[in-house]
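**Q** Sequence and predicted structure are below.
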Amino acid sequence: MKNTTLQMPEELPAGLVVFSADGRAQFGWQNPETGEFFAEVDGACITNAVGAVAWASDRMH
């Protein structure tokens, strides 16, 4: 019998899903000093952000 083990995916850090005034949603982070939101994909400031919700890859919301 073959010995198999389950491989757990790498744990990703918690982040935010940021919502923009134009209806888009993207992964991002918030600067704690300024309150501005930045996109994970390119680090650009999300100037039209209207809100965000916490997201963690290893949790169900």
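**A** In hand now; what should we look at?
**Q** make it CA atoms for all contacts and neighbour counts henceforth
**A** Will do.
**Q** Please, which helix or strand holds the nearest residue to Val18 once chain neighbours are set aside?
**A** Among residues not flanking Val18 along the chain, Ala52 sits closest, at 4.3 Å (Cα to Cα, 6 or more residues apart in numbering). With elements taken from DSSP states H and E, the one containing Ala52 is strand 49-55.
**Q** right, and Trp29 touches Phe37 too?
**A** Yes - in terms of Cα atoms under 8 Å, Trp29 counts as a neighbour of Phe37; the distance is 5.7 Å.
**Q** Residues that sit against both of these two, list them.
**A** Val18 (Cα atoms under 8 Å, 6 or more residues apart in numbering).
**Q** More neighbours: the two, which one.
**A** Each of Trp29 and Phe37 had its neighbours counted (other Cα atoms under 10 Å), and the higher figure belongs to Phe37 (25 against 22).
**Q** put this beside the first:
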Amino acid sequence: MEIGVRPELCEANGVCAGLAPEVFELDEDERLHVHRPVPAERVERVTKAVQLCPKGALYFVEGPDELGS
């Protein structure tokens, strides 16, 4: 499972980092970093984070050309 982020939509609300801190990390400048690939044991929490992102900044990557930062 791969997750992408649309940085222009991300407002650093931290919902994702709260649900799966091993995968999502906000740096000191409030930029979101996604640690890839998503470990199998975190898929459920990461899926929930994508669904609950208040700005819709997270998405599931279908292919390698879709991967953002």
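**A** Right, received. Where do you want to start? Computed from a prediction, not measured in an experiment: that's the story for all the values here.
**Q** TM between them?
**A** Here the TM-score of the superposed chains, computed with TM-score structural alignment, normalised by the length of structure 1 as the reference length, equals 0.27; 31 aligned residues with a Cα RMSD of 3.8 Å.
**Q** Now do the same contact list for Gln26 of structure 1.
**A** Each residue near Gln26 of structure 1 by Cα under 8 Å, 6+ apart is listed here: Val17, Val18, Phe19, Ala39, Glu40.
**Q** List the residues that contact the first one.
**A** In this case it means Val17 of structure 1. Applying Cα under 8 Å, 6+ apart, the residues contacting Val17 of structure 1 are Ala25, Gln26, Phe27, Gly28, Ala52, Val53, Ala54, Trp55.
**Q** Throw the contacts of Gln26 of structure 1 into CSV and include secondary structure, thanks.
**A** Compiled in CSV, the contacts of Gln26 of structure 1 are given as follows (DSSP: H, G, I helix; E, B strand; the rest coil):
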residue, secondary structure
Val17, strand
Val18, strand
Phe19, strand
Ala39, strand
Glu40, coil
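**Q** which of these are buried?
**A** For the contacts of Gln26 of structure 1, a burial check counting by 16 or more other Cα atoms under 10 Å picks out Val17, Val18, Phe19, Ala39.
**Q** Show me which pair in those residues is furthest apart.
**A** In terms of Cα to Cα, these reach their longest pairwise distance at Phe19 and Ala39, which sit 10.7 Å apart.
**Q** Which ChimeraX command selects the buried ones in the contacts of Val17 of structure 1?
**A** Of the contacts of Val17 of structure 1, the buried ones can be selected in ChimeraX as follows, counting by 16+ other Cα under 10 Å:
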select :26,27,28,52,55
